[in-house]
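Engineer: pasting the structure only:
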C-alpha cells in the first residue's frame, strides 16, 4: 500500500506524531482546565444518552474484575484501612476542639 501524503507528511507519520506528542501539545496549548472541561462534557453526554443503568453495569463489571484479580479478601482489606483512617480523622478533629 502506498503512503498517502497530506501537508508534507505521510498518514503514518501524522498518526505517530499525534499519538506520541498530541496530548502533550494540547496540554501545553490549552492547559489542565481544558481536560477537566471536556471530561465533564463527555461525562454529562454519556449520562444523558445511556442513563443510570449504564453506570451500574460498568461498576458491577469493574467490581467483579477487581474481585477476580485481587481475590476475595481485597475489599475487606481496603474497607478495614478506610475505617482506620476515618477513626484517625475523627480523633484529629476532637483534638482540635
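Structural biologist: Good, I have the coordinates. This structure is a prediction, so every number in the text was calculated from the model and none was measured.
Engineer: okay, CA-based contacts and neighbour counts for the rest of this
Structural biologist: Will do.
Engineer: so how far is the top helix by length along the chain off the chain centroid?
Structural biologist: The residue-count maximum for a helix in the chain (DSSP state H) belongs to helix 73-95. Remark: helix 73-95 is offset 25 Å from the chain centroid, using C-alpha atoms, centre = their mean, to the nearest Å.
Engineer: And here is the other one:
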C-alpha cells in the first residue's frame, strides 16, 4: 500500500475499483462487456485501418 494514509497508487486504485465492480455485478458483467467491447472495437479498427492492419500486426506478433 501507499505510505501516506489515505493515498494509494494508480495500480491500487484500479485493483480496488475492479474488486468493487466484481462484487457488485459478478463475472457475467465482465464477460458481457468484453464480448461487446471486443466486437465493436474490432469493427471500428477494421473500418479505420483496413484488413492490411490486421495482417501487419499478426505478422509482428508471430515474430
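Structural biologist: Good, I have the coordinates. Since this is a predicted model, take the numbers as computed values, not measurements.
Engineer: Let me see the TM-score of these two.
Structural biologist: Scored against TM-score structural alignment, normalised by the length of the second structure, the superposed chains reach a TM-score of 0.62; 56 aligned residues with a C-alpha RMSD of 2.5 Å.
Engineer: List the buried residues in the longest helix of the first structure.
Structural biologist: For helix 73-95 of the first structure, burial by neighbour count (16 or more other C-alpha atoms under 10 Å) applies to no residue.
Engineer: what residue of the first structure matches up with residue 34 of the second structure?
Structural biologist: Matched to the first structure by TM-score structural alignment, residue 34 of the second structure sits across from residue 55.
Engineer: Next: residue 13 of the second structure.
Structural biologist: Match for residue 13 of the second structure (TM-score structural alignment): residue 35.
Engineer: List the contacts of its match.
Structural biologist: Counting by C-alpha atoms under 8 Å, 6 or more residues apart in numbering, residue 35 of the first structure touches residue 27.
Engineer: In what element of secondary structure is it found?
Structural biologist: helix 32-50 (DSSP states H and E).
Engineer: From the chain's centroid, how far away is that helix?
Structural biologist: From the chain centre to the centre of helix 32-50 of the first structure is a distance of 12 Å (C-alpha atoms, centre = their mean).
Engineer: and residue 44 of the first structure, how many residues sit next to it?
Structural biologist: The local packing of residue 44 of the first structure (other C-alpha atoms under 10 Å) involves 13 other residues.
Engineer: again but with residue 29 of the second structure, I slipped
Structural biologist: Counted with other C-alpha under 10 Å, residue 29 of the second structure comes out at 13.
Engineer: For residue 62 of the second structure, give its distance to residue 56 of the second structure.
Structural biologist: Residue 62 of the second structure sits 10 Å away from residue 56 of the second structure, going by C-alpha to C-alpha, to the nearest Å.
Engineer: Could you check which helix or strand contains the residue most central in space within the second structure?
Structural biologist: Compute the mean C-alpha point of the second structure, and by C-alpha atoms, centre = their mean the closest residue is residue 34, 7.8 Å away. Remark: residue 34 of the second structure resides in helix 27-49, with elements defined by DSSP H and E.
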